[in-house]
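1. quick one: sequence plus predicted model below, questions after.
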Amino acid sequence: MSAHDEILDLKARMSQSIIGQTDVIDRLVIGLLANGNLLVEGLPGLAKTRAIKAMAKNLDARFSRIQFTPDLLPSDVTGTEVYHQSGGEAEFRFDPGPIFANIVLADEINRAPAKVQAALLEAMEERQVTVAGTTHKMEPLFIVMATQNPIEQEGTYPLPEAQMDRFLMHVNITYPPVEDEVEVIRLVRGEEIAAQAAQAEDGTAPAKEKPEAIPQRAVFEARAEIGQVHVSDAMDRYMADLVQATRTPAALSDELARWIAVGASPRASLALDKCSRAHAWMAGRDYVDPQDVRAIAPDVFRHRIALSFEAQGEGKLNDDVTATIVELVALP
């Protein structure tokens, strides 16, 4: 089986556990293939954690979940030097924290204080942790998926814009259509019935055979193939023009000039390039076209454009501004 087939198989397996969130599954897989970290936001109960766990369960990877709370310390995330004594000898050894995994779920990242957020973001950016003067490298497959919900802001520590910029994409999860919600009810009911049946058999019921996990090799092979996806000079300029439009909105329209306070950083250009190539590869193409860039632009710009007070007063969202930019910037 080719790397492309194995990645599509990963998507299909995730879709069995997550109903009605096809775009979210696509973005999680794209983040994995683009070797970037994701910020996943949505109201409570919209399967943010379940989606990330579904990826980890079907991938041959070590999974770690960190529940962020106001009393968390940086060492609770990164690990610390611990004094060990045995056989008459004593020494300090590094005990790795939960950040040392392949897929790290940082649940409700905005509930932890700034020091803990900074420790996590440093590990995300540098792919290493330094404790007591010693540097500890992350594994080759390493991705952080942080979640937060847009309500209940009391007792939270919102991520500064400069730190949010380090996330490759900001994925937004919305309510599913009613038809999909019916399927969610049936799915969860079936899982509960299966679990109760196993308990009734005192755990002696034969375990359902699970398919073999997707190997990490498939991810690395996919990344190598994505690196060969062709991006024309015109597409490079188109991506740069989209980002530049967020910085000089007056050149496009007076409305945009009123709505945008701060434009996107150069990380946005790099994210557009990485994610659009992954999007094209997943679609089975070896080249990037404008539709790839347009599809991924909202997730790349969502956390990188700072709206003015006027835009917020008019009820405008970052997605509204991005849609206007995509409409006004000329296609290559």
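-> Thanks, I have the structure now.
2. only C-alpha atoms for contact and neighbour calcs from this point on.
-> Noted.
3. roughly how far apart are the closest residue to P96 other than its chain neighbours and A257?
-> In space, and not counting its chain neighbours, P96 is closest to G79: 4.5 Å by C-alpha to C-alpha, 6 or more residues apart in numbering. From G79 across to A257, the span is 46 Å (C-alpha to C-alpha, to the nearest Å).
4. for comparison:
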Amino acid sequence: MTLHQVHRLSVAPMMDWTDRHCRAFHRALSRRARLYTEMVTTGAVLRGDRARILRFDACEHPVAVQLGGSDPAALAEAARICADMGYDEVNLNVGCPSDRVQEGRFGACLMAEPALVGDCVAAMTAAVAVPVTVKCRIGIDDQDPEAALDMLADAVVAAGADALIVHARKAWLQGLSPRENRDVPPLDYGRVYRLKARLPAVPVSINGGIASIESAAEHLKHVDGVMIGRAAYQEPWRLLAVDPLLFGEPAPATTVHEAIEGFIPYMARELAAGERLYAMVRHMLGLFHGVPGARAYRRHLATRAVKPGAGLDVFTEALALVRRPGSAAADDAAA
């Protein structure tokens, strides 16, 4: 399968959200969606507890690591370490607008330094055999998105980048918070479509404000891939539609409950290794949006799963509060 195909649907890297438990759970819903780690800085990879920071389960494949940094040599070494650990792709963050990231001279501020980003990509591609990709914005602050995105794209493609993922918004580094930068700058999907039309041989994915797999299918008429973020996290049941709708293959489960049953062995294994229950179930709070009993399910986990020693029995008790199709269970709790 080519990069044009493997990136048809991916789940965005999201700080404090897409940790290894989240990714393992998402894999129970889709075999094909490409999963991304939270952004990891080169400093954390080179000098931190990399065995903990970069840990992932074999079930997560295909899984990509997202790196943050701006020093070509450090990025090359970090990319090599990640590739050696078994990641399927290394992605460079050129889109995060947080103050901390700007102070480290990486993330969205690098949109202003396309030549440096090109040097970073060239160093990374020389260091690893796995694909090296770039996630960026359409521009920052007062940049003209037509010129800014083309300059960045041309620099990284010339340096050997295998694919581009474009968040179809500017990042305003002056005047907007990171949270506001996710919603306030207007979406410009057409700008990303034009980039794809100009670079037909380069896999281009679109990101930003895409709330369903059905809308992702519409974007795929113009680009090679779609990256969804909060919709996949807050309403993970949507991922059950990825494999049949976008890849023409059966999903790993036909219902949310069936997917959970497939995920239970992972949870049991992690609990036996000393992991806390809430570290896993916090990623599953949005599973039953709109289903009778969902509120009781969330409340039970929020109050019981956080307690020391909470086990699978707490999770199964919460599941019993949700009404399954064709079942009368949990009607009282849903009232």
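-> The structure has been received and is ready for your questions. Since the model is a prediction, treat every value here as computed from it, not as a measurement.
5. after superposition, what's the TM-score here?
-> Aligned and superposed, the two chains score 0.26 in TM-score terms (TM-score structural alignment, normalised by the length of structure 1); 157 aligned residues with a C-alpha RMSD of 7.0 Å.
6. re earlier: I'd like to know how many residues surround the residue nearest to P96 of structure 1.
-> 19 (other C-alpha atoms under 10 Å).
7. and stretch 64-79 of structure 2, which residues are buried?
-> 64-72, 74-79 (16 or more other C-alpha atoms under 10 Å).
8. between the two ends of it, what distance do you get?
-> End-to-end distance (C-alpha to C-alpha), stretch 64-79 of structure 2: 11 Å.
9. any idea how far F309 of structure 1 is from V24 of structure 1?
-> 29 Å.
10. more neighbours: which of these two?
-> V24 (19 against 14).
11. isn't the more buried one right next to H170, touching?
-> No - using C-alpha atoms under 8 Å, V24 of structure 1 makes no contact with H170, being 10.5 Å away.
12. checking L105 of structure 1 next. Helix, strand or coil?
-> Using DSSP: H, G, I helix; E, B strand; the rest coil, the secondary structure recorded for L105 of structure 1 is strand.
13. and the nearest residue to it once chain neighbours are set aside, how far is that from T324 of structure 1?
-> Distances taken as C-alpha to C-alpha, 6+ apart place R65 nearest to L105 of structure 1, at 4.6 Å, with adjacent residues excluded. R65 of structure 1 sits 37 Å away from T324 of structure 1, going by C-alpha to C-alpha.
14. more crowded one of the two?
-> R65 (19 against 15).
15. all helices for structure 1, in order.
-> 3-17, 22-33, 48-58, 74-78, 114-126, 161-164, 178-200, 216-227, 233-247, 254-259, 266-282, 290-301, 309-313, 318-328 (DSSP state H).
16. most neighbours per residue, which of these?
-> By mean neighbour count, with neighbours taken as mean count of other C-alpha atoms under 10 Å, helix 266-282 ranks first of these at a mean of 23.
17. mind naming the longest helix for structure 2?
-> helix 256-272.
18. packing partners of that helix?
-> Packing partners of helix 256-272 of structure 2 (3 or more C-alpha pairs under 8 Å, 6 or more residues apart in numbering; DSSP states H and E): helix 277-281.
19. still on that earlier bit, and of the helices of structure 1, who's closest to E89 of structure 1?
-> With C-alpha to C-alpha as the measure, helix 74-78 is the member of the helices of structure 1 nearest E89 of structure 1 (25.0 Å).
20. from the contact counts, what lies against the closest one?
-> Packed next to helix 74-78 of structure 1, using 3+ C-alpha pairs under 8 Å, 6+ apart, are helix 114-126.
21. and the helix it packs on with strand 103-107, angle?
-> 150 degrees (axes from the mean of the first three to the mean of the last three C-alpha atoms, to 10 degrees).
22. quick revisit: got the helices of structure 1 as a markdown table, with distance to R93 of structure 1 columns?
-> Below are the helices of structure 1 laid out as a markdown table (distance: least, C-alpha to C-alpha, whole Å):
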| stretch | distance to R93 of structure 1 |
| --- | --- |
| helix 3-17 | 37 |
| helix 22-33 | 32 |
| helix 48-58 | 29 |
| helix 74-78 | 14 |
| helix 114-126 | 20 |
| helix 161-164 | 31 |
| helix 178-200 | 41 |
| helix 216-227 | 29 |
| helix 233-247 | 46 |
| helix 254-259 | 53 |
| helix 266-282 | 37 |
| helix 290-301 | 40 |
| helix 309-313 | 51 |
| helix 318-328 | 46 |
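23. which one of those helices lies nearest to V144 of structure 1?
-> helix 114-126 (6.9 Å).
24. so A271 of structure 1 touches F301, yeah?
-> No - at 9.4 Å, A271 of structure 1 does not count as touching F301 under the criterion of C-alpha under 8 Å.
25. quick one: common contacting residues for those two?
-> M169 (C-alpha atoms under 8 Å, 6 or more residues apart in numbering).
26. I66 of structure 1 and A106 touch, don't they?
-> Yes - contact status for I66 of structure 1 versus A106: in contact at 5.0 Å, counting by C-alpha under 8 Å.
27. can you tell me the closest non-neighbouring residue to L120 of structure 1?
-> Nearest non-adjacent residue to L120 of structure 1 (C-alpha to C-alpha, 6+ apart): V77, at 7.1 Å.
28. all strands of structure 2, in order?
-> 9-11, 34-41, 63-68, 89-94, 132-140, 163-171, 204-207, 225-228 (DSSP state E).
29. now those strands as a markdown table including distance to R198 of structure 2?
-> Formatted as a markdown table, the strands of structure 2 follow (distance: least, C-alpha to C-alpha, whole Å):
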| stretch | distance to R198 of structure 2 |
| --- | --- |
| strand 9-11 | 21 |
| strand 34-41 | 25 |
| strand 63-68 | 26 |
| strand 89-94 | 20 |
| strand 132-140 | 15 |
| strand 163-171 | 13 |
| strand 204-207 | 11 |
| strand 225-228 | 16 |
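30. more neighbours: I66 and A106 of structure 1, which one.
-> Between I66 of structure 1 and A106, counted using other C-alpha under 10 Å, the more crowded position is A106 (25 against 18).
31. pretty sure the more buried one sits against Q67.
-> Yes - look at A106 of structure 1 against Q67 with C-alpha under 8 Å: they come within range, at 6.4 Å.
32. hang on, the earlier thing: mind checking how far the residue nearest to L120 of structure 1 is from T135 of structure 1?
-> According to C-alpha to C-alpha, V77 of structure 1 stands 15 Å off from T135 of structure 1.
33. isn't I226 of structure 1 right up against A278?
-> Yes - counting by C-alpha under 8 Å, A278 is a contact partner of I226 of structure 1 at 6.0 Å.
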